[in-house]
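> for reference, the sequence and a predicted model appear below.
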Amino acid sequence: MRITRVGPAVVAATSLAIAGLAGVGVATAAPQPNTTDDKVQIVTVHAKTQAERSAVNELGLDTTEHADETGVDVVLHGRQDADKLRAAGHKWTVKVADLRAADRANNAMDKAYAASVAESELPSGRTSYRTLAEFNAEMAELADKYPNQVKPLTLENPSVLGKPVHGIEITNDAAKVDDGKPVFLLMGAHHAREWPSSEHAMEFAYDLLESGDSRNAGLLKNMRTIVVPVVNVDGFEISRGASPIGDFSTFDYEMKRKNCSISANTPARFTTGTCDDNLAGRLRGTDPNRNYPGFWGGPGASTNWSSDTYRGDGPGSEPEIDNIRKLVSGRQVTTLISNHTYSNLVLRPPAIAATGFTPDEVQYRQLGADMAAHNDYANIPSFGLYDTSGGTEDWSYWNTGGYGFTFEIGTEGFHPPYETGVVAEYAGLAPAAGAGKGGNREAYYRIAAATMDPSMHSTIKGTAPANTKLTIRKTYEGRTSPVIQPNGTVGDPLTYTDVLTSSLEGKGGKFSWAVNPSTRPIVAGRYGRDAVAPQQPSSPIANPAGVPASGGGSEFTDVTIEGLPKYDNGKVVFTFGWEGPNPDPNVDWDFYIYDSAGNQVASAATLANPEIAAALDPVPGGYRVEAVNYGGGSAADWTGTMSFEAPSPAIVTGVKETWNLTCTNKQGKVLGSRSIVVDRGQAVDVGNPCNRKEK
């Protein structure tokens, strides 16, 4: 179904809208008389260094994501844009002299290609761009056709406009999501107009299921691939169904980049109408790939509601981004690729040059090089393009430890002719840079193979009885970038909470569970910080009257952890002791700490006296302490203290954290728990974590 893009009310109010947008300083300027024959152009602004490209990006023009060592591509909507470049001292070369004419030519090429071939070289045989409905229908068909290997997936949140966001999970016994296999996540269309990004993701699903490639059996057996072809479903459906204009003007909905949210900062006159028919046109919404919380609020994202790179009203504010955060946080995603167009790039963190390289730079760079050898893209850190903040893998890597990449597909534009931008780039055919080298198809196979490599993730091993569930969990409070304000000043970072948790089904024997490292990668100089408030004072933990029965009886007491602006706690330490030796052969108290939702966040269940449990970056709120009289507690009752430490100084290798592992039975009763430290490439044998006697 095609959607009508510009209704009569919008046409009648166009001049008013343009005037209004100009009045609020829109970063992607409304159309102005062009420097040559009133034609919208793409120009390459000469900028040889990363600093120069970042400076161009900060001018507030319509900067594309195409850049290399010579410069950065910018859409010039008219004389005003050209004057802004000129005033800043920049020179440029015209790359596309008439965008509207180029778009018409691309459409003609697509029609001719689809008419000339029955099937393409793609694994699906597809010859034209899909619609959102076609993506959803094909995923449903694959699930029906391969019920053992394909599990339909609907992400937790509907879109801004209430649409479901669909994907599929591909592996043997796909319905058993708690199988402990390493996970590769492949995504498309964070940016609505970047149609090839979705096509490439979908084609790899066909490859795994129908290509007959000899590697498929091993991949289906030993790892799980999750494909979400369209993250920004609202924006994509509008862009894909729009009447072609191709000049990036205000009402060129085909070139819509953002989602359909309406910022609280949007002037009232631009809040009416629908996402595909309103006075602000395609400029209303949030850029999903500037909204992730990890670096949110820093350089390379706009504070202006109408900019194509508007960061959103807060870190992680958009439902589409919350979807991906929850998916990654709950599935131990070892590797991910977020597909975009265009620039022939394989990008990895960091996205801000001042951050410095990641602690895993050597392995990270090599994995990128392995993929780039097949698509012949440049393998560079994201900041090599220009500084950006709020991107996908700059949240996922620093917070989960999983390796994430951005692919900028092709060099021809956001949705170039299907034959070149999809068929040739995916299959490695001329004129793609990866012609004869395998293209993106082979690049995806390479990262899928790396996902299974134990050196890329961590492994927890042991045994677990049937009808049990093992769960690992971490909860911590993260911080955004220092937040750039609309007036250009820089404010304090904001805090956000991440909860990483996933489960494994106990089957009555040995298990091997692929997880991300417990040691969280920390941005150099960002985890270490000067405290902005004192630490919460130490306080005793009340011991309820009486003593629970020896042999496993429990008693509970509540404590409260406070946070900013009053206190800045980098670590909380729970210390529990009793009169007696260390270790004490006659008395054994164990302690478990739960958050307000009942999730266990720390434990102290050894033979030591005192027992000590700790958590980093504790989330403010109420907590419950469970004291278990494992043995002999009636002879020596416990005392407890809750104390706090300041944030740690800057480190570059990561912060040592533990996975909190619990084992529960079918009724949800906790049978045992462990605190586990496991680094990348390391395997830890935890024995039987469901057996309380194994300490």
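That came through fine. Numbers count the residues shown, from 1 in each chain.
> CA only for contacts and neighbour counts going forward, please
Noted.
> give me the element residue 292 is part of.
Using DSSP states H and E, residue 292 maps to neither a helix nor a strand.
> likewise residue 499?
Per DSSP H and E: strand 495-506 holds residue 499.
> what ranges does the stretch 101-250 of the chain have for its strands?
Here the stretch 101-250 of the chain has its strands, by DSSP state E, counting those that start in this stretch, at 150-154, 166-170, 183-187, 224-228.
> and the first one, what's buried?
Neighbour-count burial for strand 150-154, counted by 16 or more other Cα atoms under 10 Å, picks out 150-153.
> how much space separates the residue most central in space within the chain from residue 485?
When Cα atoms, centre = their mean is applied to the chain, the residue found nearest the centroid is residue 392 (3.7 Å). As for residue 392, its distance to residue 485 is 22 Å (criterion: Cα to Cα, to the nearest Å).
> and what of residue 651?
From residue 651 to residue 485 the distance is 28 Å (Cα to Cα).
> those two - which one has more neighbours?
residue 651 (16 against 13; other Cα atoms under 10 Å).
> wait, is the more buried one part of a helix?
No. Secondary structure of residue 651 (DSSP: H, G, I helix; E, B strand; the rest coil): coil, not part of a helix.
> so it sits right up against residue 520, yeah?
No. The pair residue 651 / residue 520 is not scored as a contact, 11.4 Å apart, by Cα atoms under 8 Å.
> tell me the residues that contact both of these two, please.
Common contacts of residue 651 and residue 520 (Cα atoms under 8 Å, 6 or more residues apart in numbering): none found.
> what lies in contact with stretch 104-124?
The contact list for stretch 104-124 (Cα under 8 Å, 6+ apart) reads 125-128, 203-204, 206-207, 210-211, 244, 246, 416-419, 423, 426-427.
> alongside the first one, take a look at this:
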Amino acid sequence: MRPRLQSRRRRLTALGAGLSGALALTLASAAVTGPASGEPGNGADDRVQVVKVDAPTVAQRNEVLALGLDPTEHADKSGIEVVLYNEADRELLREAGFTWSVEVRDLEAQAERQRKADAAYAARVDESPLPSGRTAYRTYDEYLSDMRMLAERYPRLTRPLTLERRTVLGEPIRGLEITTGADTVADGKPTFLLLGAHHAREWPSSENTLEFGFDMLQSYADGDARARTLLGGSRLIIVPVVNVDGFKVSRGAEPLGDFSTFDYEMKRKNCSISEDTPEQYLGGTCEENPAGRLRGTDLNRNYPGFWGGGGASTSWSGDTYRGDGPGSEPESDAVRSLISERAVTMMISNHTYSNLILRPPAIASTGKSPDELALKELGDSWAEENGYVSQASYQLYDTSGSTEDWSYWVTGGFGYTFEIGPDGFHPAYEDAVVGEYTGTTEAAGGGGGNREAYLQAMEAAMAPKYHSQVIGRAPARRTVTVSKTHVSPTSPVLQADGTTRSQIYFEDHLTTRYRSDGGRFRMHVNPSTRPLVAGRYGRLPEAPPQDTITLTNPAGVPAEGGSEETTFDVQGLPEADNGFATVSIEWPDDADWDFYVTGPDGETVGSGATLDNPEVITIPDPVAGTYTLTAENYEGAVGEWSGEVSFSGPEPPQTSGIEEAWQLTCTDRRGEVHASRTVVVDRGEKVRVGRACVPRKRR
């Protein structure tokens, strides 16, 4: 059986609330008093499993997410992985028309093996190859202790950081600023921000983040020329644990090993309680409550940029619940405030798992970023070191409200997500942390691992071609500030019944300051015009598109459930420049055919598996070579199909023509403004403002 898009839509409408797995069914029945999703069954066939759902297109993967199942963040061109906790979750997939293959047959058994591996590694190894020498996952208190130790050991290179807002439970969110002269925040340097644990159960994300802090400080102290250049010319900020409340619950939980609703080790979200939470699931603490780990908001679906769109749950209980409003959570708002008050020219948000480097856009309908070529080039270069797949985030599935989508489209700073490791949220430490960071595991590709990828990212944060500069002169003890306030829209806000409501508008205030010692200054900033309004990437054709191809239908009709194949050739330069290939197939009867297109590399590039006639498959930027079309007699076909492949040129660049400006001001110690002007500067440009503290008419 193949995925049936229209039957899935009918199923989603029937569920209405879009809840997580069996919990959707639970809350639909007054006879059941508690959440059931995640509750393991008693039979051998009801083990908690990781499965890969057959979903070869982005649209199909989005529909899997819309079912409210627990995603692993692991997906590729053939499908998406989710956790199935019980038979109710399996039935949800079946009724939606999906098929799947089992990737991890018994998640509980796998977790037990990983715990044993961790204990064995810590017992046999006194000091790992990591910069810290750690041999086991840290507790939250150990993160705080290690950051205090680094601050005490390297006082001139570090500045302890507490983010502006506390967590839902009132905990401060701690970090560390690392650079020469770290206490001078208004130094004009570009900033590289490294974040961990937006999702509580993703422990390797925090470990990799803190290890890079250790690495840079030790390397600088050892006289490493590369580290000295980077810390002399840029600022590193690490925030190992963004989701402090959730992480403390996950890391401190007694493992049940059954991945049930009340196995808090697998908590993903923060500790907020949605205003939509039913009364029977209120009360209790974050680590012990009637809804278990299902309460809370997914912080990486809560950022205002494109909030409310696809790839996030509308239900309070969903593992990807977006929150009650854009930026509603104090933790995501704290990160937003930090980025807004620093010149963050490069940001990486670390997660697990999938061995991926993801770049904007996170939603396909947004369109490719105007910086697509540079973003892709950087991601590809890092992937050569850690062995990950570099791609745009939307190529997996839509993800609205993510960190990098807000930070890039609204502030202009480059932003990425790293999905660390191939096989678990916090698998064996030796592989997921030691191996992935140093590049010594097979999965890490044998390069420099995440260590080298982070180093290259920090070099990119410092490289003038990827951001902007303001250069001028100012007297001592004057503060030069560039700032701007602007309003941006969310996505049209998706509702539980599949309808949408109007976009919500949110305001951002961005500020970068430089404290002058007198004389010439240089401020590293992001472009004055937001990528959101600047335009979208495109290219001009270098040749005409290819002529239309008529597909050859093999003789005969395969039996129901059977299939047949035909091929077609796509040309490349200099003969043709194809921006899109569109495969259209129709048939004369009421039966149903499904069609799948495989590219020259053997990977699925598109499918037509709906109830539509004709089926239409669009392939963007098709590479030259031979493609295979597989036609499956899904249900009762007796007549022949016919089809063609048509081609069109690439989409041209879209330039809005809109220019936004920074407001540059010069103030004294009392805050009195001595001069003010607007500054327009593009990516890779420098603007010279002369004597910034002298009003223009006096120059």
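Received, thanks. The model shown is predicted, which means the values in this text are computed figures rather than measured ones.
> please identify the helix or strand for residue 347 of structure 1.
Per DSSP H and E: strand 345-348 holds residue 347 of structure 1.
> look at the counterpart of residue 64 of structure 1 in structure 2 and give its secondary structure.
Under the alignment (TM-score structural alignment), residue 64 of structure 1 maps onto residue 72 of structure 2. Recorded secondary structure, residue 72 of structure 2: strand (three-state DSSP).
> what about the longest helix anywhere in structure 1, how far off from structure 2?
Identified as the longest helix of structure 1 according to DSSP state H is helix 99-116. Compared with structure 2 after the fit, helix 99-116 of structure 1 shows a mean deviation of 0.6 Å (mean Cα distance after the TM-score superposition for structure 1).
> got the buried residues for that helix?
Neighbour-count burial for helix 99-116 of structure 1 [16+ other Cα under 10 Å]: 99-100, 102-103, 106, 109-110, 113-114.
> where in structure 2 does stretch 602-617 of structure 1 align, residue-wise?
Under TM-score structural alignment, there is no match for stretch 602-617 of structure 1 anywhere in structure 2.
> quick check, nearest of the buried residues of strand 150-154 of structure 1 to residue 8 of structure 1?
Nearest to residue 8 of structure 1 among the buried residues of strand 150-154 of structure 1: residue 153, at 38.8 Å, using Cα to Cα.
> show the contacting residues for the counterpart of that closest one in structure 2.
Applying TM-score structural alignment, one finds that residue 153 of structure 1 aligns to residue 161 in structure 2. Each residue near residue 161 of structure 2 by Cα under 8 Å, 6+ apart is listed here: 174-177.
> put the buried members of those residues into a ChimeraX selection.
Command for ChimeraX that selects the buried part of the contacts of residue 161 of structure 2, burial taken from 16+ other Cα under 10 Å:
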select :174,175,176,177
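> okay, the contacts of residue 161 of structure 2 in JSON lines with distance to residue 508 of structure 2 next?
JSON lines is the format used below for the contacts of residue 161 of structure 2 (distance: Cα to Cα, whole Å):
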{"residue": "174", "distance to residue 508 of structure 2": "23"}
{"residue": "175", "distance to residue 508 of structure 2": "22"}
{"residue": "176", "distance to residue 508 of structure 2": "24"}
{"residue": "177", "distance to residue 508 of structure 2": "23"}
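> just give the closest residue to residue 677 of structure 2, not the sequence neighbours.
The spatial neighbour of residue 677 of structure 2 that comes closest, neighbours along the chain excluded (Cα to Cα, 6 or more residues apart in numbering), is residue 664 at 5.3 Å.
> isn't the one you found right up against residue 679?
Yes. If you go by Cα under 8 Å, residue 664 of structure 2 and residue 679 touch, sitting 6.6 Å apart.
> ok, those two, which is more surrounded?
residue 664 (22 against 17).
> residue in structure 2 paired with residue 263 of structure 1?
By TM-score structural alignment, residue 263 of structure 1 lines up with residue 274.
> distance of residue 9 of structure 2 relative to residue 320 of structure 2?
From residue 9 of structure 2 to residue 320 of structure 2 the distance is 19 Å (Cα to Cα).
> compare neighbour counts for the two and give me the winner.
The residue with more neighbours, out of residue 9 of structure 2 and residue 320, is residue 320; 30 against 16, by other Cα under 10 Å.
> residue 395 of structure 1: neighbour count?
24.
> swap in residue 431 of structure 1?
Residue 431 of structure 1: 13 neighbours (other Cα under 10 Å).
> to which residue of structure 2 is it aligned?
Taking TM-score structural alignment, residue 431 of structure 1 has residue 442 as its aligned residue in structure 2.
> SS state for that match?
Residue 442 of structure 2 - assigned by three-state DSSP - is coil.
> check the gap between it and residue 431 of structure 2 for me.
Relative to residue 431 of structure 2, and taking Cα to Cα, residue 442 of structure 2 is found at 9 Å.
> check residue 28 of structure 2 too.
42 Å.
> for residue 584 of structure 2, pull up the helix or strand it's in.
Judged by DSSP H and E, residue 584 of structure 2 forms part of strand 580-586.
> give the aligned range of that strand in structure 1.
So strand 580-586 of structure 2 sits over no part of structure 1, by TM-score structural alignment.
> good, wrapping up.
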